[in-house]
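In: whatever this is, show me its structure:
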Amino acid sequence: MRQESFDFLQKYLNNSSPTGFESEGQKLWLEYVKPYIDEYFVDTYGTVVGVINPQAEYKVVIEAHADEISWFVNYITPEGYIYLKRNGGSDALIAPSKRVNIYTAKGIVKAVFGWPAIHVRKVENDKAPTIETVFLDCGASNREEVEKMGIHVGCVATFEDEFIVMNDRYYVGRALDNRIGGFMIAEVARQLKENGNQLPFGLYIVNSVQEEIGLRGAEMIAHRIKPDVAIITDVTHDTQSPMYDKKNSGDIHCGKGPVIAYGPAVQNNVRDLIIRTAQEKEIPFQRSAVSRATGTDTDAFAYSNAGVASALISLPLKYMHTTVETVHKDDVDNVIKMIYETILKIQDKQDFRYLT
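Out: I've put the predicted structure just below:
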């Protein structure tokens, strides 16, 4: 990976982008992608769209989501401890002993998830942490001190952990789900520009908000763009580490390539174009079955308007919704290559319908 791309990746992943509060991360993403697009627009809730060939009638989308799981301040005790609500799929089980940033009008306030020591708990009756039992300590002695720091009900908190490269093989950090996707689609735009590719259609590079609470940003922007084709990228579970059931979750490996999804929301002809492209360009790939819904922004695009020919390319990821989400560097490169090469195969006004 070139140094400029790596620097952006690191900066972008280290920035917080909680669901509903993605604007600072979106500014970073837009600043990076601007040189590679013709124009851009944003919607009311913060989704950012870079456009190549905006005058074209036929529209192709490549999309990722920008938001990360987080927490809302929900209740401050008289003693100054803070209880929370989830914002997305935040996991109370991993919270104890984690450091967090609480975002206030006065700036970031540091806090920690406190937890009693093992030797003062009744271990034989120990229960796993839950959203009702985890709490934040920001060093205040009472509620009034907490409020003087600028903390109030509705403030958002994110884990503090930052991006690392592990043993020159894996990218590790919080919020790879799915800002690594935003990075990958930005790299596709860069390569199209730097390689001088002239597309016969309009390409919409979409970094959506609010996926973690139900695909909301994608739903909104799909109705605005009204694309003809959409290629979505998100993460999926590597199932090799302990506690996964391959019979239910499939046999997916980090390092063995992007994952191409099969399911009702996935348009078969678009999926097959991706597969043929991967085979021709010798891009390794894996397959997954997603049944009723993909659980990704693919569903929002596929079922928008009169139906959009949509497909899903997933990046294998370990330890989803933790602070050590882990992806293989080769898979990142191959997702970028797969989307890039597929874009070059799509023809202007290509008809992906099953019956004509």
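
In: drop to CA atoms for contacts and neighbour counts, all remaining ones
Out: Will do.

In: check which residues of the longest helix along the chain are buried.
Out: Ranked by residue count and defined by DSSP state H, the top helix of the chain is helix 176-194. Buried positions in helix 176-194, judged by neighbour count with 16 or more other Cα atoms under 10 Å: 176-192.

In: got it, and stretch 338-346?
Out: Neighbour counts using 16+ other Cα under 10 Å place 338-343, 346 of stretch 338-346 among the buried residues.

In: what of stretch 134-146?
Out: The neighbour-count check on stretch 134-146 (16+ other Cα under 10 Å) flags 134-138, 140, 143, 146 as buried.

In: could you also give me the structure for this second sequence? I'd like to compare it with the first:
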Amino acid sequence: MNKDSKEFLFKYLNNASPTGFEAEGQKLWLDYIRPYIDDYISDTYGSLVGVINPEAKYKVVIEAHADEISWFVNYITDQGYIYVIRNGGSDHQIAPSKKVNLHTKKGIVKGVFGWPAIHVRKEKEDAPTLKNIFVDVGASSKEEVENMGIHPGTVITFDDELMELNEKYLVGRALDNRIGGFMIAQVARKIKENKIDLPFGLYVVNAVQEEIGLRGAEMIAHKIKPDVAIVTDVTHDTNSPMYDKITSGDISCGKGPTVCYGPAVQNNLLDMIIGVAEKKEIPFQRRASSRSTGTDTDAFAYSNEGVASALISIPLKYMHTTVEMCAYDDLEQTIDLIYETVVQLPSGHDFRYIK
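Out: Have a look, this model is predicted:
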């Protein structure tokens, strides 16, 4: 990975992008991708699309989502303690003792999820729940909290930054799925730098609001009306402790991107991706989804009159924590698989099963 790509990776992932408040991160992403695209689309809720060959009739999407899980201020006590609700799938059990940023109109206010000492807690009654975790911003009254610009609806993110681990892994909050936004931007960059003349329109989509139900992808899919969609997201490394491979499959960081089987995945497109991986000797893993994939793949597949869609995931440890972890090798190989699939795709390709 070259120096400026790595600088963008760290800058982009360290920037907060909570669901519904993705705009600043989206601006960073657009600034990076702008030299590699011909035009861009921005919709009402903040999804961004970098477009190559905007005049082409056949439209191919590569997509990731831009948002991260977070919290909302829900209630402020008279003593100045703040109780929260989830914005996405935030885990209440990891909150105690975490440092946080409260994003106000006046700027970021620092705080912590406070927690009583181990020797004064009752083992069962005092386990973390949404009813008892709280944020302390160093205030002694509700009025003092409000004077900081904090109110119900103020969004809160964990204060953790990206780091390298053993020169093999990236670790941080919000790799789900900000790492996907980085990967699709790198695909656009490779197309430009390798002077590839695509025979179709490529729509590089960084969608908002995935963490609360694929909402951004639903909106942008109807706007673009693509013919093909290749979605990238994260998937669980099931070889880390406490996973059940019988129910969750057998996936490991460091063994390559993961392709998904499931009703929303168009099998002819999936076979094409696997064929590319085998031809280009890109290692890959397989997993199955019994119904929905739980990713933006579902939103694209079932949009309009049906869009040939597939999912290429990067394995991830410790999802929805502040120490999400992925392997550098998987990062590069996922970029390569998406890129190699895109550049070999013929314009107008008909993926229907029955013709």
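
In: next step: the buried residues of stretch 338-346 of the first structure restricted to strands.
Out: Secondary structure from DSSP state E places none of these in strands.

In: out of those residues, who's nearest A293 of the first structure?
Out: I339 (21.5 Å; Cα to Cα).

In: filter the buried residues of stretch 134-146 of the first structure down to just the ones in helices.
Out: If you go by DSSP H, these have 143, 146 in helices.

In: among the buried residues of stretch 134-146 of the first structure, name the ones in strands.
Out: 135-137.

In: can you put those in JSON lines and add distance to Y32 of the first structure?
Out: Formatted as JSON lines, those follow (distance: Cα to Cα, whole Å):
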{"residue": "F135", "distance to Y32 of the first structure": "37"}
{"residue": "L136", "distance to Y32 of the first structure": "35"}
{"residue": "D137", "distance to Y32 of the first structure": "36"}
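
In: of these, closest to V49 of the first structure?
Out: Of all those, L136 has the smallest distance to V49 of the first structure: 36.2 Å, by Cα to Cα.

In: returning to that earlier point: tell me roughly how far the longest helix of the first structure lies from the second structure on average.
Out: Averaged over the aligned pairs, helix 176-194 of the first structure sits 0.1 Å from the second structure after superposition, using mean Cα distance after the TM-score superposition for the first structure.

In: now do the spatially most central residue of the first structure against T294 of the first structure, distance only.
Out: Central residue of the first structure (Cα atoms, centre = their mean): N178, 1.5 Å from the mean position. As judged by Cα to Cα, to the nearest Å, N178 of the first structure and T294 of the first structure stand 15 Å apart.

In: then E24 of the first structure?
Out: From E24 of the first structure across to T294 of the first structure, the span is 28 Å (Cα to Cα).

In: over to C254 of the first structure?
Out: Separation of C254 of the first structure from T294 of the first structure (Cα to Cα) stands at 19 Å.

In: with neighbour numbers in mind, choose between these two.
Out: For the pair C254 of the first structure and T294, the greater number of neighbours falls to C254 (23 against 19), based on other Cα atoms under 10 Å.

In: once you drop chain neighbours, what's closest to the corresponding residue of the second structure for the more buried one?
Out: By TM-score structural alignment, C254 of the first structure lines up with C253 in the second structure. Using Cα to Cα, 6 or more residues apart in numbering and skipping the chain neighbours, the partner closest in space to C253 of the second structure is P315 (5.2 Å).

In: aligned partner of the one you found in the first structure?
Out: Matched to the first structure by TM-score structural alignment, P315 of the second structure sits across from P316.

In: please consider this matter closed, and thank you.
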